[in-house]
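J.: Below is the structure, and that's it, no one-letter string:
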């Protein structure tokens, strides 16, 4: 028997001799084996020698088998409320040698087990008892090692506090055949004797098909109608009139009887948190998280609705100061004359990598906003210019401060009462803190309430769902003022114009808008489509602040753009068509060049050392 009750084979020991010999030397040859080397080889040799034996041990242990020819249980309920259990186990040992057995009785539904006795074939055995981990264990030594034989083992013990007391009738529940076995029980009969004056009102068997006889009498017999497989149990229940035996409900019964109510309450609380928590948060968003409703008389605007810089407009529309706003500010500063951007790839032996130089012009920065001044200073420093590649793994430290100044700017302009990032952090931080508490609290609560309820995890699941909803909904909780909502509606109308400009105007006549609105297109995430649309128009002027890689044109080098064109007489701004012919590429060369520059700038400026997370 194993688990709740089983027999163990005797221990197996291995004896290995250790011998010592003289050093082995092969003089005049390649091999020299000293004593130290020999000592190193001895453990390896022993391991190789023992490996087949050790490998065979599991297979040897697996050959220990038995089966229960019968497991009959006789239960006598005594007038004081205790009951005497006598188990008769007829065991056939089919292979291997067994020296002892044991029986484990769960103590979660009784108060004590006493008066233990064990016999083998009618002869008393030496036995010991122990109680740990919620189980009362009886261990006995066989009279002698057993193998390939049939024997009868009788266990007798007295159970205290194992009955259930109800006004409608007292009850006996008992697992006569325990489930924790590795071998089958071919037959089983359970007999329950009631005290004098009591008759069985109800009798049922569970988990094993069985016949029941004796209802209405003082003796009830349960007979299994099938072989009881390993892991299968045979539990019986007998109810008889209340008051026949002495006693009152034990503490475990009060806990057991309260479990359905506690389970219901825990389930209801979990469901309330699971559904009600997110619902309340959605209501909170509906009341406090929505922007004021505004209407504007048009679906699109053909020009910026206010003097807000691109980064401020982008932050207002999506409520986030992100890398798009940083890049839009760089291009806007260049367009307004504070910067020039010159392509300057780093050429290698076989390949070249994209790079550019940010050059500071002489234009004073007195009229710049705080975030623009800070970005310009961190971009070029105190020098007149700086390579973009030199900002790799360095510029990232400036991004949080740029974002902070941008958020301060949208609050200063009256678009928000509170900085959007702080609102999001408040909700996200609260939800994350709840999750950090919920996970360990779940295990503690389940452990503390395991004997009272099996649904202690339900409130924690509901609370966890509420915390996740809090994190998600926090992204939408920043609220604009009425001024901010009206301004955002106008900027969205302008964004719609940039996104679908070809539907509202003739691109041939709007080429001057390419450079003018390029920073806004970047802030709104439309830079690729914006440059692609105008790259098809031959008359689109190249931005004067953008200096591409010089290429030979008619024996001379030309940049086809930038302020320093090298021309002594006034001339119209270069066009994308002229630039593309100078580069010897297609009309969308400018689009690809700007796109490459924006992509490289975005990844370079946001890059950070691996140690920075």
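T.: That came through fine. The structure presented is a predicted model; accordingly, all values stated were derived computationally and were not measured. Numbers count the residues shown, from 1 in each chain.
J.: okay, CA-based contacts and neighbour counts for the rest of this
T.: OK.
J.: A strand includes residue 489, no?
T.: No: with DSSP: H, G, I helix; E, B strand; the rest coil as the criterion, residue 489 is assigned helix and is not in a strand.
J.: Wait, it touches residue 294, no?
T.: Yes: using Cα atoms under 8 Å, residue 489 is in contact with residue 294, at 7.5 Å.
J.: Tell me which stretches of the stretch 351-500 of the chain form helices.
T.: 370-380, 399-412, 420-448, 457-474, 482-499 (DSSP state H, counting those that start in this stretch).
J.: So which of residue 489 and residue 294 has more stuff around it?
T.: More crowded of residue 489 and residue 294, by other Cα atoms under 10 Å: residue 489, with 20 against 13.
J.: Now do the contacts for the more buried one.
T.: With contact taken as Cα atoms under 8 Å, 6 or more residues apart in numbering, residue 489 is in contact with 294-296.
J.: putting a second one here so we can go through both:
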């Protein structure tokens, strides 16, 4: 009994525990920064933060110091309430870890409902940059990231008396009042929300500081002086890649076959819907569900398949249909027989005479679907419409392209890791390598795998395909409504099934193909047939688809701050 009571009380205890943890907050009464610019271009920085802890307990305070835009940070001393703390990981000690950023963590004894002042001092090397026009001091006084409010901030920047300040100090990010008193600039502001930035700039007459420039500035200048090498390498790589892609695809380029502008109102020959649609599709004569659906309607028109509505479409359910196979002697092409086998045999290979539209949807998204697409492609090869050598060449070019793009990723990592030596100019070469890979891939994709005979067949069928498209869009008329039925397999294979049947319905002719039976022959037969078209097209869709902070200011300083 006691165990059951404890189990029942556990969620309540956890809820109170979570609420207790959330019932604490903190803010900063002040966040003051004193910056003393030194003649050697370094800065002596002292930060003083007074935190007000509400609730608790709190066990640590942290500060992150980025070292970018400096030559390093040294002489770090941290403490609390005017006392420097020794280094360590226990209460009353400060832990200093990391290189960029350097992380300073004050380890506290459990602290609740208290006000405590934390201090941090350090030297930031090589911050003041030299230039012909001016020496520039950029400093990010407040962290990049902090999740507490600050009631008051006072940032003071002092500089050598002999340094000549040019113009007024600037605030590059944030808002602050500025006053200049002799060799000191003071930036004050209040009521800061979490994350509000402060980046300041002071310009001095050139030569106000040491002639020895910051190491990073010298290094950047050296890197920029070699930028032309990376630019030349990148351009040479791009040019070489373009020439390579041209050479790799040239053997597979064939003269374009002239396109007939006049529409063709009947099929140019007896090529089946699936093959005709593949030839007039993309460059690879790919096969999708519309090709199979066109084949199905062609077989149904020849008496091998009937379609019967079993569940009428309602607002609360979809229409359902049975497809029934009627075996008979027929001169079937291999891809037609493959489709019948796909639909009317189960996974074990046993024959079945009936399949539902729902089951058919599952079949066309299964691994067995590939057998049909492979059979169509094989017929195209056997008919001389697709060139196997061109297919292999196309695949090779695409593999090269993908391989080159993948090679660009380790190059990017290497360039990033070595950026301190070479700078970011090396990324131009990485981008050029990736672009070459992309060019090769696109060049491969653009290669048509059709043979000369296949291209001629595609050109012959294109006017008829455009005619069916114009009819489905209502921009052309059929000479007789019976052609809606006769041309349905081709319109479906070309991808116009939905629009074709809607156009048929709009014609006012309620006749449906003989192989289709609706539940209500006298009411809505055409609507039911459109429903089967939508249902089968939707079921095969998957198969076809398968074939503001201050960091931008670029100044030294910043980082993160918080407590917990």
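T.: The structure has been received and is ready for your questions. Everything numeric in this text was worked out from a predicted model, so none of it was measured.
J.: Tell me where the stretch 1-150 of structure 1 has helices.
T.: Using DSSP H, counting those that start in this stretch, helices in the stretch 1-150 of structure 1 cover 35-62.
J.: can you check the stretch 201-350 of structure 1 too?
T.: Using DSSP H, counting those that start in this stretch, the helices assigned to the stretch 201-350 of structure 1 run over residues 251-271, 277-284, 310-318, 323-335.
J.: What residues of the third one count as buried?
T.: If I follow you right, that is helix 310-318 of structure 1. Neighbour-count burial for helix 310-318 of structure 1, with 16 or more other Cα atoms under 10 Å as criterion, is recorded at 310-317.
J.: and which of the residues you listed is nearest to residue 219 of structure 1?
T.: The closest of those to residue 219 of structure 1 turns out to be residue 317 (Cα to Cα; 83.2 Å).
J.: check contacts around that closest one.
T.: 488, 491-492.
J.: which residue in structure 2 lines up with it?
T.: For residue 317 of structure 1, the aligned residue in structure 2 is residue 280 (criterion: TM-score structural alignment).
J.: mind checking which of the helices of the stretch 351-500 of structure 1 is nearest residue 134 of structure 1?
T.: For the helices of the stretch 351-500 of structure 1, proximity to residue 134 of structure 1 was assessed by Cα to Cα; helix 420-448 is nearest, at 14.3 Å.
J.: so how far is that closest one from its chain's centroid?
T.: In this view, helix 420-448 of structure 1 has its centroid 14 Å away from the chain centroid, taken as Cα atoms, centre = their mean, to the nearest Å.
J.: Following superposition onto structure 2, what is the mean distance for that helix?
T.: In this overlay with structure 2, the average offset of helix 420-448 of structure 1 from its partner residues is 6.6 Å by mean Cα distance after the TM-score superposition for structure 1.
J.: other SSEs contacting that helix?
T.: On a contact count with 3 or more Cα pairs under 8 Å, 6 or more residues apart in numbering; DSSP states H and E, helix 420-448 of structure 1 meets helix 457-474.
J.: can you list contacts of the helix it packs on?
T.: 266-267, 269-275, 277-278, 281-282, 285, 423-432, 434-435, 438-439, 441-442, 445-446.
J.: Mind doing that once more with 6 Å?
T.: Applying Cα atoms under 6 Å, 6 or more residues apart in numbering, the contact partners of helix 457-474 of structure 1 are 267, 269-270, 273-274, 277-278, 424, 427-428, 431, 435, 442.
J.: same check, this time on stretch 286-297 of structure 2
T.: For stretch 286-297 of structure 2, contacts defined as Cα under 6 Å, 6+ apart pick out 274, 278, 373, 489, 492-493, 495, 540, 544.
J.: Check stretch 603-613 of structure 1 too.
T.: Residues contacting stretch 603-613 of structure 1 (Cα under 6 Å, 6+ apart): 392-393, 395-396.
J.: Just send the contacts of residue 317 of structure 1 back as TSV, with neighbour count and distance to residue 534 of structure 1 too.
T.: Shown next, in TSV, are the contacts of residue 317 of structure 1 (neighbours: other Cα atoms under 10 Å; distance: Cα to Cα, whole Å):
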residue	neighbour count	distance to residue 534 of structure 1
488	23	26
491	25	22
492	22	21
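J.: conserved subset of those in structure 2?
T.: Mapping the contacts of residue 317 of structure 1 onto structure 2 (both residues aligned by TM-score structural alignment, their matches' Cα atoms under 8 Å) leaves 488, 491-492 still in contact.
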